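# Dropping the sequence and predicted coords here.
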Amino acid sequence: MTSELKSLNEECGVFGVWGDSQAAELTYFGLHALQHRGQEGAGIVANQQGHLTGELGLGLLTEVFDQPDKLAALTGAAAIGHVRYATAGSSGIENIQPLLFNFTDHQVALAHNGNLTNAVSLRTELEQAGAIFHANSDTEVLMHLIQRHAAPTFKQRLKASLRQIKGGFAYLILTSDALYAALDPNGFRPLALGQLPNGAYVVASETCALDTVSAKFIRDVQPGEMIQIDDNGYQVEKYTTETQLSVCSMEFIYFARPDSTIYGVNVHQARERMGQQLAREHPVDADIVVGVPNSSLSAANGYAAASGIPYEMGLIKNQYSQRTFIQPTQRLREQGVRMKLSAVSAVVAGKKVALIDDSLVRGTTSNYIVRLLKEAGASEVHLLIASPPLRYPCFYGIDIENTRELMAANLTLPQMKTKIGADSLAFLSVAGLIDAIDLQSTAPYSGLCVAYFNGDYPTPLYDYAATFEPPRVLATT
């Protein structure tokens, strides 16, 4: 995905199974389909007749489970798993999930996708009341809240705790007798329920993971819902009625896999429509359309179809290069891109190129790709971004919590064009993005969160309000 080139990352992916004797193995396959959502660490916790055991580690899923016996040791008919990219807390082993808690009379495993906006204040309150934290991520906060509630059942304590936390979260919680899936009141992060041919249930961050294990899609987990899965089937409950659908638009732009479907909208087709709308809003005089591999290819195809300009494979991605994490210097970032991308001189030489990318963050990668194409002989490069300018921080599970490195938050459109070195630069409008995704919701912005583009956050910022940095540039010109 191009997000790996731009160092913009989502926190993680979760996957869970209830009712299959090969639950841990299925979880492994499901996590493999979600590897794009997190590559700093991975883990699986299995339930064998009420006893929870886990295996976790730093690195890719295949690196953590590099020996067959590690997976084979996780026996039982239920399991949850997690692939992590840190947005809150360090990337140390203590923060790798699922977190497994051992109490006197029970065990609980917890996996979390998202970011809590009141975790700091809650943690302070909990520590003052005597709670001891073993990690520094926001995930552990929920478990402490559950333990401190006085309700008689675990489910009641869980529902009460979910009402206390704020922000973006998709949780999988495994106990000795049930698997719980819970989504925040805005549905920022996707979460889907499916069923295997043998009747077992599966929950995953994306529907592509359901497809990987041959599970039939049942439904999306809705905002403010908690689903309990046990040997009697599944039960859907609302833990709050104060909900407003605000799906992260970044999921459709580049986080989710193109073969995933979120709230009834296929990601690939949404990206194609983004490209088509981009062509209508910003036509250019070009000979060929070139997409930046991989998540921009759908939008590039849409742009080509709507504009009538032929699509060509002018950039090639090395599919065998390892992921490059955020690098401390521009030189290292550019070297990471050079290892991943190369231009096809025979295709681009002497051509005016309409270059389609899904987003623009720092601008350093865009600058390098434009140079790459021009060095390969392109006579002109017109950079067209299939999303609006990123100007505002995200506090719900994406690692942009300040505006300092966001190019569009600090430079005008002409300044950005000059710095990148493109012959022209244009972005998809917010209205165009909303129309292209087409969630068909009556919620504000048709059920999408577009705060990263216009600053209209669907929730209070809580702990982040005091440090919020508005962009220096508010207009595209």
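Received, thanks. Numbers count the residues shown, from 1 in each chain.
# going forward, measure contacts between C-alpha atoms and count neighbours the same way
OK.
# Going along the chain, name the helices of the stretch 301-450 of the chain.
Under the criterion DSSP state H, counting those that start in this stretch, the stretch 301-450 of the chain contains helices at 330-340, 345-348, 364-375, 407-410, 413-420, 430-437.
# what about the fourth one, distance to the chain center?
Counting by C-alpha atoms, centre = their mean, to the nearest Å, helix 407-410 is centred 22 Å from the centre of its parent chain.
# And for the second one?
Relative to its chain's centre, helix 345-348 lies at 34 Å (C-alpha atoms, centre = their mean).
# So which other helices or strands are in contact with it?
Applying 3 or more C-alpha pairs under 8 Å, 6 or more residues apart in numbering; DSSP states H and E, we find helix 345-348 packed against no helix or strand.
# ok, residues contacting that helix?
312-314, 373, 376-378 (C-alpha atoms under 8 Å, 6 or more residues apart in numbering).
# how about a cut-off of 6 Å?
For helix 345-348, contacts defined as C-alpha atoms under 6 Å, 6 or more residues apart in numbering pick out 314, 376, 378.
# returning to that earlier point: of the helices of the stretch 301-450 of the chain, flag the one that's most buried.
helix 407-410 (a mean of 24; mean count of other C-alpha atoms under 10 Å).
# Any chance you could list what contacts that one?
The list of residues contacting helix 407-410 from outside it, by C-alpha under 6 Å, 6+ apart, reads 362, 389-391, 471-473.
# top of the contacts of helix 345-348 by neighbour count?
residue 314 (24 neighbours; other C-alpha atoms under 10 Å).
# so that one sits right up against residue 344, yeah?
Yes - with contacts counted by C-alpha atoms under 6 Å, residue 314 reaches residue 344, the gap being 5.0 Å.
# between the contacts of helix 345-348, which is nearest residue 449?
For those, the minimum distance to residue 449 (C-alpha to C-alpha) is 32.7 Å, reached by residue 314.
# ok, now how distant is the closest one from residue 436?
25 Å (C-alpha to C-alpha, to the nearest Å).
# How about residue 73?
46 Å.
# same question, residue 315
25 Å.
# again with residue 4
Residue 4 is 24 Å from residue 436, by C-alpha to C-alpha.
# same question, residue 421
In terms of C-alpha to C-alpha, residue 421 sits 28 Å off from residue 436.
# now residue 405
Residue 405 is 27 Å from residue 436, by C-alpha to C-alpha.
# Then residue 128?
48 Å.
# dropping in the other structure now:
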Amino acid sequence: MTSRPPVLLPVSPEPPARPDKPEEACGVFGIYAPGQDVATLTYFGLYALQHRGQESAGIATFDQGAVHLHKHMGLVSQVFDEALLKGLVGQFAVGHTRYSTTGSSHLENAQPSVANTRLGQLALAHNGNIVNAGDLRGELLEAGHQLLSTADTELIALAMAEAVDGGRGWIDGAIAAFKRCEGAFSLVIGTPTGLIGARDPHGIRPLVLGVLGPEPDTCDGPAHYVLASETCALDIIGAHYLRDVQPGELVWITEAGLTSVQWDNRAERKLCVFEMIYFSRPDSVVNEETLYSYRLRLGQQLAREAPADVELVMAVPDSGVPAAIGFAQEARLPYAEGLIKNRYVGRTFIQPTQSMREAGIRMKLNPLKDVLHGKSIVIVDDSIVRGTTSRKIVRALRDAGAIAVHMRISSPPVTHPCFFGIDTDNQDQLIAANLSVAEIEAQLGVDSLAYLSWEGMLASTHQDPESFCSACFTGNYPVEIPEPFKRAKLKFEITPAAV
């Protein structure tokens, strides 16, 4: 008698644990390069920006006014292959890699967002978060627009399409849409005649401008321009950094060259300081230096503010490494790798069970027992949000034989949620919003815990401290947050815990 295979009943997967780090909203990329393989160049640009979002990716190319679009859920390397890229022909392109903030993680919210206008289609890629999205959504619905997603990106695209259909050109239509938006937005927009790059009046999220090919001062003929969230996306395709797109600026790139328009004269730079501390890649350049150099200074300042009597310094890889090296240099202590990260672990569709999660975090980080055994150590990380991962790391270090574990954090306590494109928990889930440093120390099980001061963090930038948004540490938001949106994350009024 032949046995029949067992019937497998569907089992609802257990939801993955919330990440213990802030998650970036996304990365944007645009390139104007007639005669070049713009789809493949955009693919590599997005590949360099993969750290900014791992949920979906998309590319739209413009070929003599016709738009070719492909987007899907997954990593850049999973969404595209050579055959797909060959089908995305055109003279310029817009690309996006996404981590969801406004709008859930579904295909309809993947970008670029495409809208029809009387002048042809536009494709818009957005990094940031619109805080008046509720009001704007209501206005667009009342005007008869059909919304296909829950993301605020579609709202910007439709607002621009509405302005263009009302008789404005591409630049005036874009500016009209921007003036209806409050919050953070760095945008790359493709139109049938050219590319637009723009930032909100505070420049909360980054956007850089580069040129592909020869050095800018030796370029003959029309330049091939590139727009990207970070300079690392320019480096990967051999483009040269020109400058940042300024807060409240719009750049218009066509066959005639580049035109700059200051669309909002109230511009006041408030770059997200977490871009400096954590989000942007350490090889990206801000203010004419790599962020590795800044993070090294954070560690040095941290060692001056909160020294530790230990035998060695180690980092939580990879984001804590530059600060840990700086701490070791300033403290004149040896630096060692005490945790090895599996760099091939991305987002998996197979989730570990709760018991597996409780057993530890060995899937991503594994301690080196012979380095740690019998040692007193200080472990340096860039931030603590919920504290769950930090607690597991400390337990793993002690299990590996560390006799004393001290923790130093190269940023202040995160006490307030972000409304501008960073996915942080509600305030009641932020460990530093609810517990003092001494209480966090006890909960993590460390021998001592210290954070970098807010003043030390900003002084280490070597820039004007007023030019950064640090609301996640202070609660001082550069843009007024509508009350319903604010109440959704701010569950109660608190003052930041004393360091």
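Noted; the coordinates are in hand. Note that this is a predicted model, so its numbers are computed, not measured.
# thinking again about what came up before, out of the helices of the stretch 301-450 of structure 1, which gets nearest to residue 169 of structure 1?
Judging those by C-alpha to C-alpha, what sits closest to residue 169 of structure 1 is helix 430-437, at 21.9 Å.
# In structure 1, where's the longest helix?
helix 267-281 (DSSP state H).
# Remind me what the next helix or strand along the chain from it packs against, helices and strands.
Downstream of helix 267-281 of structure 1, the first helix or strand assigned by DSSP states H and E is strand 288-291. Secondary-structure packing of strand 288-291 of structure 1 (3 or more C-alpha pairs under 6 Å, 6 or more residues apart in numbering; DSSP states H and E): strand 352-357.
# Let's see that with 7 Å instead.
helix 297-307, strand 352-357 (3 or more C-alpha pairs under 7 Å, 6 or more residues apart in numbering; DSSP states H and E).
# Aligned to residue 181 of structure 1, what sits in structure 2?
Under the alignment (TM-score structural alignment), residue 181 of structure 1 pairs with residue 197 of structure 2.
# Near whatever residue of structure 2 lines up with residue 476 of structure 1, how many residues? Count them for me, please.
In structure 2, the residue paired with residue 476 of structure 1 is residue 498, using TM-score structural alignment. Here the number of neighbours of residue 498 of structure 2 (other C-alpha under 10 Å) works out to 13.
# repeat for residue 354 of structure 1
The burial count for residue 354 of structure 1: 28, using other C-alpha under 10 Å.
# go on, residue 79 of structure 2?
17.
# need the contact list for it.
57, 71-73 (C-alpha atoms under 7 Å, 6 or more residues apart in numbering).
# tell me how far stretch 95-110 of structure 1 is from the chain's mean position?
24 Å.
# Mind jotting down where the strands sit in the stretch 151-300 of structure 2?
183-191, 194-199, 208-212, 224-228, 239-244, 249-254, 257-262, 271-272, 285-286, 289-290 (DSSP state E, counting those that start in this stretch).
# could these be laid out in JSON lines, adding distance to residue 463 of structure 2?
Listed next are those as JSON lines, based on distance: least, C-alpha to C-alpha, whole Å:
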{"stretch": "strand 183-191", "distance to residue 463 of structure 2": "21"}
{"stretch": "strand 194-199", "distance to residue 463 of structure 2": "20"}
{"stretch": "strand 208-212", "distance to residue 463 of structure 2": "18"}
{"stretch": "strand 224-228", "distance to residue 463 of structure 2": "22"}
{"stretch": "strand 239-244", "distance to residue 463 of structure 2": "15"}
{"stretch": "strand 249-254", "distance to residue 463 of structure 2": "21"}
{"stretch": "strand 257-262", "distance to residue 463 of structure 2": "23"}
{"stretch": "strand 271-272", "distance to residue 463 of structure 2": "11"}
{"stretch": "strand 285-286", "distance to residue 463 of structure 2": "10"}
{"stretch": "strand 289-290", "distance to residue 463 of structure 2": "12"}
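# out of the ones you listed, nearest to residue 392 of structure 2?
strand 271-272 (28.6 Å).
# Residue range in structure 1 corresponding to the closest one, please.
Going by TM-score structural alignment, strand 271-272 of structure 2 sits over residues 247-248 in structure 1.
# how much does that stretch stray from structure 2?
Compared with structure 2 after fitting, stretch 247-248 of structure 1 deviates on average by 0.6 Å (mean C-alpha distance after the TM-score superposition for structure 1).
# which residues does the nearest residue to residue 36 of structure 2 once chain neighbours are set aside contact?
The shortest distance from residue 36 of structure 2 to any residue other than its chain neighbours is 7.2 Å, reached at residue 91 (C-alpha to C-alpha, 6 or more residues apart in numbering). For residue 91 of structure 2, the contacting residues are 32-35, 38, 62-63, by C-alpha under 7 Å, 6+ apart.
# Tell me, of the residues you listed, which are also contacts in structure 1.
Counting by both residues aligned by TM-score structural alignment, their matches' C-alpha atoms under 7 Å, the contacts of residue 91 of structure 2 that remain in contact in structure 1 are 32-34, 38, 62-63.
# From residue 72 of structure 2, how far out is the counterpart of residue 64 of structure 1 in structure 2?
Aligned against structure 2 by TM-score structural alignment, residue 64 of structure 1 finds its counterpart in residue 79. Note on residue 79 of structure 2: its distance to residue 72 of structure 2, by C-alpha to C-alpha, is 6 Å.
# hey, what's in contact with both of these two?
Common neighbours of residue 79 of structure 2 and residue 72 (C-alpha under 7 Å, 6+ apart) are residue 57.
# How about residue 471 of structure 2: what's its closest non-neighbour residue?
residue 477 (5.1 Å).
# burial count for the aligned partner of that neighbour in structure 1?
Under the alignment (TM-score structural alignment), residue 477 of structure 2 pairs with residue 457 in structure 1. By other C-alpha under 10 Å, 17 other residues sit near residue 457 of structure 1.
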